[in-house]
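Asks: sequence first, then the predicted structure:
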Amino acid sequence: MDQLRRSLLESPIIEKEGYHYFVHPISDGVPMLEPSLLREIVIKIIRKARLENVDKIVTPAAMGIHISTAVSLMTDIPLVVIRKREYGLSGETPLFQQTGYSESQMYINDVEGGDNVLVLDDVLSTGGTLSAICAALEDIGANIVDIVAVIKKDDGDNELESSEYSAKTLINVVIEDGEVVIVNPTGDD
């Protein structure tokens, strides 16, 4: 059994305002992230994502940063982090992010019309974050070459699935009876 699968099966589950949430090193930074798990995930992303002609990797703060940084280091593709802080720089694009458990304003810098981008994120749950990012990138005029999320929580409505965008995932899970259950170990639908 690979490390990603094993680590998810061992993840504790917490409930926040009726939302069941697994606690995992990739999505939460706790328990600590072992380099071998991160390496396994990065190799899987590089094998799964369409990387030809990608100019920039785009990821939302904060939990996409460590994954995207590692992919950037391995591929030499520059990294753009979508931040929750406005800097007021020229070309900064705001977007509204709403997930199953929070909402916030985010800001994209350093992406221009015509850029070919790979969107990377840690978890695809409600699709709210990725939908908002894709819409903002489209408004900028960027070309979304591919979208990859490490883990897909596959037990509820997903905004991304009802849009024109689709994401590749490494593994799909549901939470049943207080435990993570793997429904698709390769993420391929």
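Replies: That came in fine, so what should we check first? Numbers count the residues shown, from 1 in each chain.
Asks: rest of the way, CA atoms for contacts and neighbours
Replies: OK.
Asks: who's in contact with the residue most central in space within the chain?
Replies: Against the mean C-alpha coordinate of the chain, by CA atoms, centre = their mean, the closest residue is residue 121 at 1.3 Å. Residues in contact with residue 121 (CA atoms under 8 Å, 6 or more residues apart in numbering) are 59, 60, 63, 64, 67, 68, 130, 148, 149, 150.
Asks: just flag the most distant two among the residues you listed.
Replies: Using CA to CA, the contacts of residue 121 span at most 15.7 Å, a distance reached by 67 and 130.
Asks: second structure for comparison follows:
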Amino acid sequence: MSDYPKLHNAVKNSEVIEIVNDDNEIYKFRRFPFGEQGTFMDKELISEITESMAQSIKSEDSKFDYIVSPEPGGHTWGMMVSYVCNKPINILRITSEKDDSKGMPVLRKTAYNHNYMYFDSFKTGDKVIIVDDVISSGTTIKSIIKHLLTLGVEVIGVQVILVKGELYKNIESIYHIPVKYLIKD
């Protein structure tokens, strides 16, 4: 556990909260400080995550044009990593209501809610790396990849902070896209 000591500690000490999902069921959600419901992070954890993700992505530097990151958990990390890597970013914005004026909406279903991701400013032939916080079931990343492919965008890889279990391997086997992560829970 010498790699990423601050990150391992953050995962170990994360709290579990109960969220009532859209189907009125209780979902036990681990609130990681670096995830979509996290709040406080010390600068050492921010630095450890940002520098480690950027280092992982830099090996692919000449192969991609920009980073794609979804709200709510990935876009913060995508912005920091894009800055360190000196690459542009395209943020997938999220709303709870469908709004065609914001771009092309794609329904995003998770274990605890449903919302819409908006795809804007993509061009056929773009080459991207997706940066997100956590992969649990993989449904968010799979829906992003599927839609990007319909737009003619080539996904070079996926970089996340944490994968839960082995479901991330489905992304690799279905789409033949490497998924890199800092730690596994």
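Replies: Everything's here; your move. All values reported here derive from a predicted model rather than from experimental measurement.
Asks: under the alignment, what does the residue nearest to the centre of structure 1 map to in structure 2?
Replies: In structure 2, residue 121 of structure 1 lines up with residue 132, judged by TM-score structural alignment.
Asks: so where do the strands sit in structure 2?
Replies: Counting by DSSP state E, structure 2 has these strands, from start to end: 15-20, 26-31, 66-70, 89-95, 104-109, 114-119, 127-135, 154-163, 179-184.
Asks: picking that back up, looking at residue 67 and residue 130 of structure 1, which is more packed in?
Replies: More neighbours surround residue 130 than the other of residue 67 of structure 1 and residue 130, with 29 against 22 (other CA atoms under 10 Å).
Asks: gap between that one and residue 33 of structure 1?
Replies: Using CA to CA, to the nearest Å, one obtains 23 Å as the distance from residue 130 of structure 1 to residue 33 of structure 1.
Asks: and for residue 175 of structure 1?
Replies: To residue 33 of structure 1, residue 175 of structure 1 is 21 Å away according to CA to CA.
Asks: among those two, which residue is more densely surrounded?
Replies: Neighbours per residue, other CA under 10 Å: of residue 175 of structure 1 and residue 33, the larger number sits with residue 175, 17 against 14.
Asks: dump the strands of structure 2 to JSON lines, plus distance to residue 173 of structure 2.
Replies: Below are those laid out as JSON lines (distance: least, CA to CA, whole Å):
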{"stretch": "strand 15-20", "distance to residue 173 of structure 2": "31"}
{"stretch": "strand 26-31", "distance to residue 173 of structure 2": "27"}
{"stretch": "strand 66-70", "distance to residue 173 of structure 2": "21"}
{"stretch": "strand 89-95", "distance to residue 173 of structure 2": "24"}
{"stretch": "strand 104-109", "distance to residue 173 of structure 2": "21"}
{"stretch": "strand 114-119", "distance to residue 173 of structure 2": "24"}
{"stretch": "strand 127-135", "distance to residue 173 of structure 2": "15"}
{"stretch": "strand 154-163", "distance to residue 173 of structure 2": "13"}
{"stretch": "strand 179-184", "distance to residue 173 of structure 2": "10"}
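Asks: which one of the ones you listed lies nearest to residue 171 of structure 2?
Replies: Nearest to residue 171 of structure 2 among the strands of structure 2 is strand 179-184 (7.6 Å), distances taken as CA to CA.
Asks: run a quick neighbour tally on residue 132 of structure 1.
Replies: Neighbours of residue 132 of structure 1 under the rule other CA under 10 Å: 20.
Asks: please apply the same query to residue 125 of structure 2.
Replies: Close neighbours of residue 125 of structure 2, defined as other CA under 10 Å, add up to 12.
Asks: ok, the residue nearest to it when sequence neighbours are not counted to residue 89 of structure 2 distance?
Replies: Nearest residue to residue 125 of structure 2, sequence neighbours excluded (CA to CA, 6 or more residues apart in numbering): residue 153, at 5.4 Å. Counting by CA to CA, the gap from residue 153 of structure 2 to residue 89 of structure 2 is 14 Å.
Asks: who has more neighbours, these two?
Replies: Set residue 153 of structure 2 next to residue 89 and count neighbours by other CA under 10 Å: residue 89 wins out with 22 against 18.
Asks: for structure 2, give the helix that spans the most residues.
Replies: Secondary structure of structure 2 per DSSP state H: the longest helix is helix 43-58.
Asks: residues touching residue 163 of structure 2, list them.
Replies: 134, 135, 136, 181, 183, 184, 185.
Asks: aligned partner of it in structure 1?
Replies: For residue 163 of structure 2, the aligned position in structure 1 is occupied by residue 152, per TM-score structural alignment.
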